[in-house]
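> Quick one, fold the following:
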Amino acid sequence: MQTVTATIDRTFTIGETDRRLFGAFVEHLGRCVYGGLYEPGHPSADAKGFRTDVLDLVRELAPTTMRYPGGNFVSGYNWEDGVGPVEKRPRRLDLAWMSTETNAFGTNEFIDWCRAAGIEPMLAVNLGTRDGEAARRLVEYCNFPGGTELSDLRRDHGWPEPHDVKFWCLGNEMDGPWQMETKTAVEYGRIATEAAKLMRWVDPSIELAACGSSARTMPTFGEWEDTVLEHTFEHVEFISLHTYLNDYAGDTAAFLASPDLMDSFIDEVVAIADAVAARRRSSKRIMLSFDEWNVWYRTRRKSEGRTKLGWPVAPNILEEVYTMKDALAFGGACISLLNHADRVRSACLAQLVNAIAPIMTETGGPAWRQTIFHPFAHFSNFGRGQVLRANLVSPTYAATYYDPRGTADLTFPLPAVPYAKLAAVHDEAGRAVTLFVLNRHLDQPMPIQIDARGFGDLELVEALEMRHDDLSATNTKEAPDRVRPAPLAGVRVDGGRVVATLAPASWNVIRLVASE
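The predicted structure is shown next:
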């Protein structure tokens, strides 16, 4: 392969990463909560029932925010069911995942878990089967100091101090026919506006995200965003995006190209949001919350992988086992998010434990890292700072990505996919420069030369690669470290020039420190 070149300059930036860019997602889905992060009686469980082995891995993964309680689950959730004495909480049928919800874990337990993990909570309200009044009551229960029925109820439940939750999602995927109480864009725009008004009247300090399209492939994509923002523009700070990358066609080259469609999705939603602002002659800019993203396809299309018969409690559903190939596409998605740091200010990896997750557990047994754990940990731990605008010159290839929706067979031609996908982040306080580079060529090593200007001399701190001769390799309970990062040899740094050779089908992180 010809040498890939990239030029970055300290003064040419895309934007600074918001700490909320590195979030994740916990839903009452399968074993994400029960048997995942919460398992009283587990050998590692603390006094509150939280698995400390999972907490240790979460701290290593380093998510900054956590979305809860859904997802599809929230569109039928009564938040009151999950507070108060556990023995008095009702058992409910959860129509989202055809399970029985015990409500042993609810809002207060989630807040306590976030505090234990050092994570900012991010709550979603039910705008499916409920309305703005239920939403504003939850805000009062969580955030009002005391002296009212609901704030005093929280205090009576054992949480005297307000939870002070700042980020709230106005429902979930309300355009989806799979959602409880699906709504048209006008119907959702109206209820979201009224909920936002009431919630903010209780606590003016909160920030709100309206539901965007459930996917770029939805038939109403574009029109939905335009209509919803026409209603909610003055009341929200964010609009959401959701994407799950797939390899349904078994075309690895196209799968590794699919993160580039995230770039297009982001650019299109930004354009729509700014068009709504332009119609209003408004200088306000709506930011993007990419609050569901991941690789997901094996357990997605087969109904037996999505639900279990008999309304079980915490069934083992959506437990995607990730491969080396999945980790590469996942790393590409991390790069896409970094390279839109100016407008994507919040994002949530879906989900955290067991269900389409970077962390797997055995109920009563160990916890381990899936392959996708490692790119996210690199992204979160080393992606803080100013994202630099890179001038990348790379050979390209053509691919066609397949993404079915219902009975529709949707294909997306990608005529010129760069073999290299790159993001560069400068942490000025720590003088660090981190390069995230994906080599999407399946057979050839990639010589790469990066010219970094305006930093003075650079010194190599660490270079890591993640690759495997078998792209279908996975991590398991028996072999939890089969796929993991290893040192990347042969990286040379000369002044502001970085030279390396990247293995075929590899995820690479090169960490540098600047002299000035």
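> From now on I want contacts and neighbour counts done on CA atoms only, so please keep to that.
Fine.
> Distance of L388 relative to E304?
From L388 over to E304 the distance is 45 Å, taken as Cα to Cα, to the nearest Å.
> Settle it for me: which of these two has more neighbours?
Shown here are L388 and E304; by other Cα atoms under 10 Å, L388 has more neighbours (25 against 12).
> Let me see the contact set for the more buried one.
I8, D9, R10, F12, T13, I14, G15, A423, A424, V425, H426 (Cα atoms under 8 Å, 6 or more residues apart in numbering).
> What segments of the stretch 101-250 of the chain are helices?
Applying DSSP state H, counting those that start in this stretch to the stretch 101-250 of the chain gives helices spanning 107-117, 132-143, 149-156, 185-202, 223-232.
> what angle separates the second one from helix 185-202?
With axes from the mean of the first three to the mean of the last three Cα atoms, to 10 degrees as the criterion, the two stretches helix 132-143 and helix 185-202 enclose an angle of 40 degrees.
> Equivalent analysis for the shortest one, please.
Comparing the axes of helix 149-156 and helix 185-202 via the same axes, to 10 degrees yields an angle of 70 degrees.
> likewise the first one?
What separates the directions of helix 107-117 and helix 185-202 is an angle of 70 degrees, with the same axes, to 10 degrees.
> hmm, who's touching helix 107-117?
Applying Cα under 8 Å, 6+ apart, the contact partners of helix 107-117 are F50, L55, V58, R59, M66, W79, G82, V83, E120, P121, W159, H163.
> Against which helices or strands is the helix or strand encompassing the second one packed?
Here L55, judged by DSSP states H and E, is contained in helix 52-61. The helices and strands touching helix 52-61, judged by 3 or more Cα pairs under 8 Å, 6 or more residues apart in numbering; DSSP states H and E, are helix 107-117, strand 367-369, helix 373-382.
> returning to what we had before: the contacts of L388 in strands, which ones?
Cross-referencing the contacts of L388 against strands under DSSP state E gives I8, D9, T13, I14, G15, A423, A424, V425, H426.
> Now the buried members of these.
When these are checked for burial by 16 or more other Cα atoms under 10 Å, the buried set is I8, D9, T13, I14, G15, A423, A424, V425, H426.
> The first one against Q449, yeah?
What it means is I8. No - contact criterion Cα atoms under 8 Å: I8 and Q449 do not qualify, at 11.1 Å.
> For the nearest residue to W97 once chain neighbours are set aside, give its distance to E292.
Once flanking residues are discounted, W97 sits nearest to T307: 5.8 Å by Cα to Cα, 6 or more residues apart in numbering. To E292, T307 is 20 Å away according to Cα to Cα.
> Here is the second sequence; please produce its structure so I can put it next to the first one:
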Amino acid sequence: MAQEVTANKARLVVDDAFEVAPVNNRLFGSFVEHLGRCVYTGIYEPGHPTADEDGFRQDVIDLVRELGATTIRYPGGNFMSGYRWEDGVGPKGQRPRRLDLAWHSTETNEFGLHEMVKWLDKCGGNELMEAANLGTRGLQEALDLLEYSNIPGGTALSEQRRANGADKPFDIRMWCLGNEMDGPWQIGHKSAEDYGTLAASVAAGMRMMDPDLELVVCGSSSHEMDTFGRWEETVLEKTYEAVNFISCHAYYFPALKEDGTRDMGSFLASGVDMDGFINDVAAAIDATKARLKSKHEVYISFDEWNVWYQHDEPSRNPEGIGNWPVAPRLLEDLYSVADAVVFGDLMITLLKNADRVHAASLAQLVNVIAPIMTEPNGPAWRQTTFYPFAVTAEYAKGGTVLEPKLASGTYDTAKYGEVPVVNSVAVRGADGTVSVFVVNRSLDAEQDFEIKLPEGLFAKTVTAQTLHDDDLLAKNTLDNQNRVVLHDNDTASLDGETGTAHVVLPPVSWTALHFA
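Predicted coordinates for the structure are as follows:
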């Protein structure tokens, strides 16, 4: 925009007349995979002091409700590409134990589809986003799972579901057609041509049974995949008319520099890469739509995103032919203040692209690179990343994203070049209030942030909450569960006559402002 800003000032103009898109509540989805302790001793732990009659931890249910998670993707993930859904239904004592090749673990199958549906109901009726195995399985198995789940009765599989305790169908509307099939690490990895052909066949078959399903086809599992772009074009060409979404997956962490320190400047600008990823995939969608002369719309499901230290010790799989543990501690990253600020920036980026991104799943929900941590037979607590998710979900659900007109200084990064110091988005709530979410990416400088509110918004109050700590590496741990929390930002002020607000943003911080 044409405004000028100084190095330590930024300005956001919020115009009620320019809308990006309504906020789809599926943007606040999450992800439960049979990986590490996400399920076992995470959401499910019979014998825990808070466990209910189904073995679900009530302390975790309470935190999931507080988090505001909506659609839950299940059961994977890499796990799903070798999963036989039949193993997780029926009497628990008769369910087989299987080797999980994806995470080198043993799956007991004590928790399966019925348990997941029941758990979601206890969390407040969250939507289930089911994934079909297109790694080791295909069309028939997907049709069997759909019949079992969605047909009311009168067939062998629907009657089996009823006999297993679910008289009413699960009515699952959103389905993933495989997972990360572009990745050589994936069980049943396929070329774009082979996967696109299979996905098109499965989609067509599923729609013959239930034509109103919402189907997600696999896009690239990373913006940096060698096949990125070509994969999207090939898969969309084969599946476009039969699917509703194409997936994006992205994880971020601060890379190690030659001197052994972390590249925090680039890390704090991770939202720049996510934004570019979304724009590139949107371009592939538009190109395919034009090429096919289609009137059909395909949106993006960003159904895996987070900060993840993929190469650090907690992410190393068990090894050895005789070492297949049950629910090992895997991918249990403890998140710092800096991680939470990046996390909040990624949420801002998803909102800014609400016209193209209609669903997103934070990976994952409990213990595994998650906002909620638990200790077996012990407490559950909030990670630093819990707070940006919960507050954004509270204020943005049901709202409308307003086109951001942001002026900010820039700084140089090794990975992304010149990037804005400040990133921000405004959302008009369903009740007419306005919320602004903003990050200061600067490592050392405060930012004086000015907000020009929409004409006619007679805001009387402003509340501001900031996540910041002088120690960028401060974390919440089992021994100190509330080391990092949100704080009221008492620098926030509002001039009702001019409709202008000001707040000071500390370096490396995430802030939410709410005007009522």
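> what about the helices of the stretch 101-250 of the first structure, which gets the closest to Y297 of the first structure?
Nearest of those to Y297 of the first structure, taken as Cα to Cα: helix 223-232 at 25.1 Å.
> Just give me the mean distance for that closest one relative to the second structure.
For helix 223-232 of the first structure, the mean deviation from the second structure after alignment is 0.4 Å (mean Cα distance after the TM-score superposition for the first structure).
> In the second structure, point out the residues matching that helix.
On the second structure, the counterpart of helix 223-232 of the first structure by TM-score structural alignment is residues 230-239.
> can you list contacts of the matching stretch?
182, 192-193, 195-197, 199-200, 217, 219-220, 281, 284-285, 288.
> what does stretch 318-336 of the second structure give?
35-37, 40, 99, 103-108, 308-310, 314-317, 367-370, 383-385, 472-477.
> please redo it, this time with the cut-off set to 7 Å
Applying Cα atoms under 7 Å, 6 or more residues apart in numbering, the contact partners of stretch 318-336 of the second structure are 35-37, 40, 104-107, 314-315, 367-369, 383-385, 472-475.
> Tell me the buried residues within those.
Those of the contacts of stretch 318-336 of the second structure that meet the buried threshold are 35-37, 40, 104-107, 314-315, 367-369, 383-385, 472, 474-475, by 16+ other Cα under 10 Å.
> List the buried residues for stretch 278-289 of the first structure?
R285, I286, M287, L288, S289.
> quick one: what's aligned to the last one in the second structure?
Taking TM-score structural alignment, the alignment pairs S289 of the first structure with S301 from the second structure.
> Which of the three states applies to its match?
When classified by DSSP: H, G, I helix; E, B strand; the rest coil, S301 of the second structure comes out as strand.
> Return the residues in contact with L198 of the first structure.
Residues in contact with L198 of the first structure (Cα under 7 Å, 6+ apart) are G132, R136.
> picking that back up, can you check the contacts of stretch 230-239 of the second structure and name whichever has the most neighbours?
Neighbour max across the contacts of stretch 230-239 of the second structure (other Cα under 10 Å) = V217, 30 neighbours.
> thinking again about what came up before, distance check, the residue nearest to W97 of the first structure against N294 of the first structure.
From T307 of the first structure to N294 of the first structure the distance is 20 Å (Cα to Cα).
> Looking at these two, which one has more neighbours?
N294 (25 against 21).
> Test my guess that the more buried one contacts C348.
No - under the criterion of Cα atoms under 7 Å, N294 of the first structure is not in contact with C348, lying 8.9 Å apart.
> Tell me how many other residues crowd the counterpart of A10 of the second structure in the first structure.
Using TM-score structural alignment, the partner of A10 of the second structure in the first structure is V4. The local packing of V4 of the first structure (other Cα under 10 Å) involves 20 other residues.
> What of R19 of the first structure?
18.
> Let me see the contact set for it.
Contacts of R19 of the first structure (Cα under 7 Å, 6+ apart): T64.
> do the same with the one 5 residues further on
Counting by Cα under 7 Å, 6+ apart, A24 of the first structure touches P63, T65, M66, R67, C348, L349, A350, Q351, L352.
> mind running it again at 6 Å?
M66, C348, L349, A350 (Cα atoms under 6 Å, 6 or more residues apart in numbering).
> Check V243 of the second structure too.
By Cα under 6 Å, 6+ apart, the residues touching V243 of the second structure are L215.
> Can you give me the distance of it to E232 of the second structure?
If you go by Cα to Cα, the gap between V243 of the second structure and E232 of the second structure works out to 13 Å.
> do the same with R207 of the second structure
Distance from R207 of the second structure to E232 of the second structure, by Cα to Cα: 22 Å.
> between those two, which one's more packed in?
Remark: of R207 of the second structure and E232, E232 carries more neighbours, 25 against 16, as counted by other Cα under 10 Å.
> returning to that earlier point: including distance to G331 of the first structure, could the helices of the stretch 101-250 of the first structure go into JSON lines?
JSON lines is the format used below for these (distance: least, Cα to Cα, whole Å):
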{"stretch": "helix 107-117", "distance to G331 of the first structure": "24"}
{"stretch": "helix 132-143", "distance to G331 of the first structure": "36"}
{"stretch": "helix 149-156", "distance to G331 of the first structure": "41"}
{"stretch": "helix 185-202", "distance to G331 of the first structure": "33"}
{"stretch": "helix 223-232", "distance to G331 of the first structure": "27"}
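> Nearest to V461 of the first structure, out of these?
Comparing the helices of the stretch 101-250 of the first structure by Cα to Cα, helix 107-117 comes nearest, at 27.9 Å.
> mean offset of that closest one relative to the second structure (after superposition)
Superposed on the second structure, helix 107-117 of the first structure shows a mean distance to its aligned partners of 0.6 Å (mean Cα distance after the TM-score superposition for the first structure).
> which residues sit against the longest helix anywhere in the first structure?
Ranked by residue count and defined by DSSP state H, the top helix of the first structure is helix 259-279. Helix 259-279 of the first structure has contacts (Cα under 6 Å, 6+ apart) with G332, A333, S336.
> Kindly state which residue of the second structure is aligned to the last one.
It refers to S336 of the first structure. So, by TM-score structural alignment, S336 of the first structure is matched to T349.
> so K421 of the first structure, which of the three states?
Of the three states, K421 of the first structure takes strand under three-state DSSP.
> Report how many residues lie close to it.
23.
> repeat for W224 of the first structure
23.
> same deal with D263 of the first structure?
16.
> Please apply the same query to P91 of the second structure.
Count around P91 of the second structure with other Cα under 10 Å applied: 10.
> so who does it touch?
Taking Cα under 6 Å, 6+ apart, one finds nothing in contact with P91 of the second structure.
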